[in-house]
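# any chance you can model this:
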Amino acid sequence: MCRVVDLRQAVLAKNDGAAQALRAELTARGTAVVNLLSSPGSGKTALLERELTLARERGVSAAALTADLATENDATRLARSGVPVRQVLTDGLCHLEADMLGRHLDGWLPEGTRLLFVENVGNLVCPASYDLGESLRVALASVTEGEDKPLKYPTAFGLAHLVVITKTDIAEAVGFDEEAFRANVRRVNPGVEILRTSSRSGEGTGLLLDRALDIAAGARPHTPVMSHPADGHTQTHIHTHSHSHTHPHPAPATPAGPR
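Next up is the predicted model:
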C-alpha cells in the first residue's frame, strides 16, 4: 500500500534527535563517521575496501559497517582489508536510521576508532533523508550511471559534503560526459568537491581517506546550499510493509538552477 500525505518538520524529528545524540557521543570518543550513499553497483564497496586497506597500512584506526537487505557479501569483501567490519541486515528496510546504527555500534565499535565508514543501503532515495550522525556525507556515482543522476536524485547529491565519481577507467568506453556530470552536480550543490576514482586502475586511491582524516582532525566539511528535508515542509511517501515496519520517505527537493 502506498499513499501520499503531507507531513511537516516532525516527520524526521525523532531520527534527527537520535543522530545528534550519536554524533555527540562519537565525537566525544574521537570518532568521525563517513556516510557513503550510492545506487547499487556503483563500486562503493570496491573503493571502500581499497581505502580501508590503505588506512590499515598507514596505521589509521578505522572500522566499517555495511548495510544490505540481505547477504553478508559486502562485509566479507571489506573484511579482507584487515579492519573491523560489521554487517547490518535491514530486514527489507531501504535505508539505515540513526538509532539502528547506534544499536549496532553499541558494544562493537573498538575504542580508539578514528574513522567509521558506513556503507549505506544501495539506494539514492531513502538514505538521503536520514542523518546518521555523520561527520562527512559522500555521494558516489559510477561513469556507467549517466550524467543526469544528480538531477534525478537532487537530495542525495544536494546534501553531500563530497561527491565521488567511480570506475573512471571505463569512462571513455561508456561515453561518460564528465563535464556534463560536474555541471549537474553544481546545479544541486554549488562548490562541492568532486573526486575521480577507479578501484581497478588505482586512480584517486587514498583521496577519500585523506578527506575523512581532514574532517576527523577538525576541518569543516563543505556546506551544501540545500537544507535537510526535516527543515521545512516536504511531500512524504509512507510505505507500509508486510513485516509491519512503517517508514517515511521525503520526496527529493526541486534542484536549484545554475549558479
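# CA only for contacts and neighbour counts going forward, please
Will do.
# now the helices for the stretch 51-200 of the chain?
With DSSP state H, counting those that start in this stretch as the criterion, the stretch 51-200 of the chain has helices at 73-79, 98-105, 149-152, 154-158, 171-174, 178-188.
# what about the nearest residue to L78 once chain neighbours are set aside, which helix or strand?
Excluding the flanking residues, the one nearest L78 by Cα to Cα, 6 or more residues apart in numbering is E49, at 5.1 Å. According to DSSP states H and E, E49 maps onto helix 44-58.
# the chain: strands as residue ranges?
Ranges of strands within the chain are 2-7, 32-37, 62-68, 85-89, 115-119, 136-142, 162-166, 193-196, 234-240, 246-250, based on DSSP state E.
# can I get the ones you listed in a markdown table including distance to P150 and mean neighbour count?
Listed next are the strands of the chain as a markdown table, based on distance: least, Cα to Cα, whole Å; neighbours: other Cα atoms under 10 Å:
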| stretch | distance to P150 | mean neighbour count |
| --- | --- | --- |
| strand 2-7 | 24 | 11 |
| strand 32-37 | 12 | 25 |
| strand 62-68 | 23 | 23 |
| strand 85-89 | 27 | 20 |
| strand 115-119 | 19 | 24 |
| strand 136-142 | 9 | 24 |
| strand 162-166 | 10 | 24 |
| strand 193-196 | 12 | 16 |
| strand 234-240 | 19 | 16 |
| strand 246-250 | 17 | 18 |
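# would you mind giving the ones you listed as JSON lines with distance to G206 added?
Putting the strands of the chain into JSON lines (distance: least, Cα to Cα, whole Å) gives the following:
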{"stretch": "strand 2-7", "distance to G206": "41"}
{"stretch": "strand 32-37", "distance to G206": "14"}
{"stretch": "strand 62-68", "distance to G206": "14"}
{"stretch": "strand 85-89", "distance to G206": "19"}
{"stretch": "strand 115-119", "distance to G206": "14"}
{"stretch": "strand 136-142", "distance to G206": "14"}
{"stretch": "strand 162-166", "distance to G206": "12"}
{"stretch": "strand 193-196", "distance to G206": "11"}
{"stretch": "strand 234-240", "distance to G206": "37"}
{"stretch": "strand 246-250", "distance to G206": "33"}
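# let's compare: structure for the following, please.
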Amino acid sequence: MCRSDVKQAVLAKNDDLAASLREELTRQGVTVVNLLSSPGSGKTELLGRVLARAVERDVPVAALTADLATENDAVRLARSGAPVQQVLTDGLCHLEARQVRGHLEGWLPADTAVLFVENVGNLVCPASYDLGESLRIVLMAVTEGEDKPLKYPTAFGSAHLVVITKTDLAEAAGFDEAAFLANLQRVNPGVETVRSCARTGDGVDTLLAHTLAARHAAPSHRPPLAPHPHGHHHHTAATTAP
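Below you'll find the predicted structure:
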C-alpha cells in the first residue's frame, strides 16, 4: 500500500469513528463544537469567557483543550467554573476522534449540553480531521493578515462560523476587514462571521448563542470537511496508529 493510500485509510477510519461519536453524543443531547485557529489567536481566552458566561446562565457546558505539552490552558479554562480536561497529544499536531472519545469516557458530565473542543493551535492538520463535531468554528486574530483564508482554504472552507478575534487591535494592526471578508467568501461562500474581543467581552454572547442554536438544528451552511469550492484537496498528514 502506497503512502497516500495509508493516509486515506487513516482519514477514513477517523471519519467513521467521528460519525459514530457524533451520533452517540447527539442521542445524549450533547453538541460538540470544534475550535480551530493558529497559535496566539486568543482562542483560549475567548473560550474561557464563553464558558464563564454559560456557567452564569446555568447552561451545562464542558471543554477539552489540546496541546502538545503543559496543562496551562486547562488551568486557565477551569477558572470559568466549567468542567475542563486537558488532552496532551505528545507531539501530534492535531486531535483525532479516537482521542476525543477516549477522554470523554468516564469524565463527561451526563447533563452536558455543549462540549467545546479546543484543537491544537494549527490551521493545517486539524482541518482534515472530523472530531464528531456538529459545529466547526475557525478563529483568526486581526494581526494575522487578510489573506489567511486563501492560505488555509481547507480550514476556512470547512467552517460553519468564522470568528474575528482581538478586534481592539484592528486599527493598530491596519486590519482591512473588507478584504478579509472578501477572501473568506472566495473559499467559503455564505459563511457567517462574528467579531470578538475577549478583553472587552464583545462577541461572547453572540458566540454562545451560535453554539446553543446548533443544539436544535444542524448548521444550514455546510457540513465539516465539505469539498473546497475550487477542488482543493485536504491535507492528509500521517499520524500515529491508535
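# still on that earlier bit, since we're on the residue nearest to L78 of structure 1, how many residues are nearby?
22 (other Cα atoms under 10 Å).
# do R103 of structure 1 as well
Neighbours around R103 of structure 1, by other Cα under 10 Å: 10.
# same thing with the one 5 residues further on?
Around W108 of structure 1 sit 11 other residues, with neighbours defined as other Cα under 10 Å.
# the most centrally placed residue in structure 2: what's it in contact with?
Closest to where the C-alpha atoms of structure 2 average out (Cα atoms, centre = their mean) is L35, at 1.6 Å. Contact analysis of L35 of structure 2 by Cα atoms under 8 Å, 6 or more residues apart in numbering lists 43, 116-119, 136-139.
# and of these, the nearest to D90 of structure 2?
N119 (13.7 Å; Cα to Cα).
# that closest one matches what in structure 1?
Residue pairing (TM-score structural alignment): N119 of structure 2 is matched to N120 of structure 1.
# so what does the helix holding E49 of structure 1 touch, helix or strand wise?
Here helix 44-58 of structure 1 touches strand 62-68, helix 73-79, helix 207-216, going by 3 or more Cα pairs under 8 Å, 6 or more residues apart in numbering; DSSP states H and E.
# helices or strands up against the first one?
Under the contact criterion of 3+ Cα pairs under 8 Å, 6+ apart, strand 62-68 of structure 1 touches helix 44-58, helix 73-79, strand 85-89, strand 115-119.
# and for the second one, what's in contact with it?
Contacts made with helix 73-79 of structure 1 from outside it, assessed by Cα under 8 Å, 6+ apart, are listed as 45, 48-49, 52, 64-66, 85-87.
# what about that helix, how far off from structure 2?
Aligned to structure 2 and superposed, helix 73-79 of structure 1 gives a mean residue distance of 0.4 Å (mean Cα distance after the TM-score superposition for structure 1).
# again with the last one
Compared with structure 2 after fitting, strand 115-119 of structure 1 has a mean deviation of 0.2 Å; criterion: mean Cα distance after the TM-score superposition for structure 1.
# and the third one, by the same measure?
Compared with structure 2 after fitting, strand 85-89 of structure 1 deviates on average by 0.3 Å (mean Cα distance after the TM-score superposition for structure 1).
# gap between that strand and the chain center?
15 Å (Cα atoms, centre = their mean, to the nearest Å).
# ditto for the second one
If you compare the mean C-alpha spot of helix 73-79 of structure 1 with that of the full chain, they lie 17 Å apart, counting by Cα atoms, centre = their mean.
# and if you look at the last one?
On the basis of Cα atoms, centre = their mean, the separation between the geometric centre of strand 115-119 of structure 1 and that of its chain is 9 Å.
# stretch 137-151 of structure 1 now?
Per Cα atoms, centre = their mean, the centroid offset for stretch 137-151 of structure 1 relative to its chain is 12 Å.
# same deal with stretch 88-100 of structure 1?
Worked out by Cα atoms, centre = their mean, stretch 88-100 of structure 1 lies 13 Å from the chain centre.
# between the two ends of that stretch, how far is it?
9 Å (Cα to Cα, to the nearest Å).
# same check, this time on stretch 92-110 of structure 2
So stretch 92-110 of structure 2: terminal residues 29 Å apart, Cα to Cα.
# and for that stretch, what's in contact with it?
14-15, 17-18, 21, 62, 66, 68, 85, 87, 89, 119-120, 122, 125-126, 129-132, 239-240, 242.
# among these, which ones are buried?
14-15, 17-18, 21, 62, 66, 85, 87, 89, 119-120, 125-126, 129-132 (16 or more other Cα atoms under 10 Å).
# in structure 1, what sits opposite the residue nearest to the centre of structure 2 in the alignment?
In structure 1, the residue matched to L35 of structure 2 (TM-score structural alignment) is L36.
# sorry, back to before: any idea how far the residue nearest to L78 of structure 1 is from A70 of structure 1?
Distance from E49 of structure 1 to A70 of structure 1, by Cα to Cα: 19 Å.
# before we move on, what about V192 of structure 1?
Applying Cα to Cα to V192 of structure 1 and A70 of structure 1 gives a distance of 33 Å.
# higher neighbour count, these two?
Between V192 of structure 1 and A70, counting by other Cα under 10 Å, V192 is the more crowded of the two (22 against 12).
# please report how far the closest residue to T167 of structure 2 other than its chain neighbours lies from S134 of structure 2.
Excluding its sequence neighbours, the residue lying closest to T167 of structure 2 (Cα to Cα, 6+ apart) is C197, at 5.5 Å. C197 of structure 2 sits at a distance of 24 Å from S134 of structure 2 (criterion: Cα to Cα).
# who has more neighbours out of those two?
Using other Cα under 10 Å as the criterion, C197 of structure 2 and S134 rank with S134 on top: 24 against 20.
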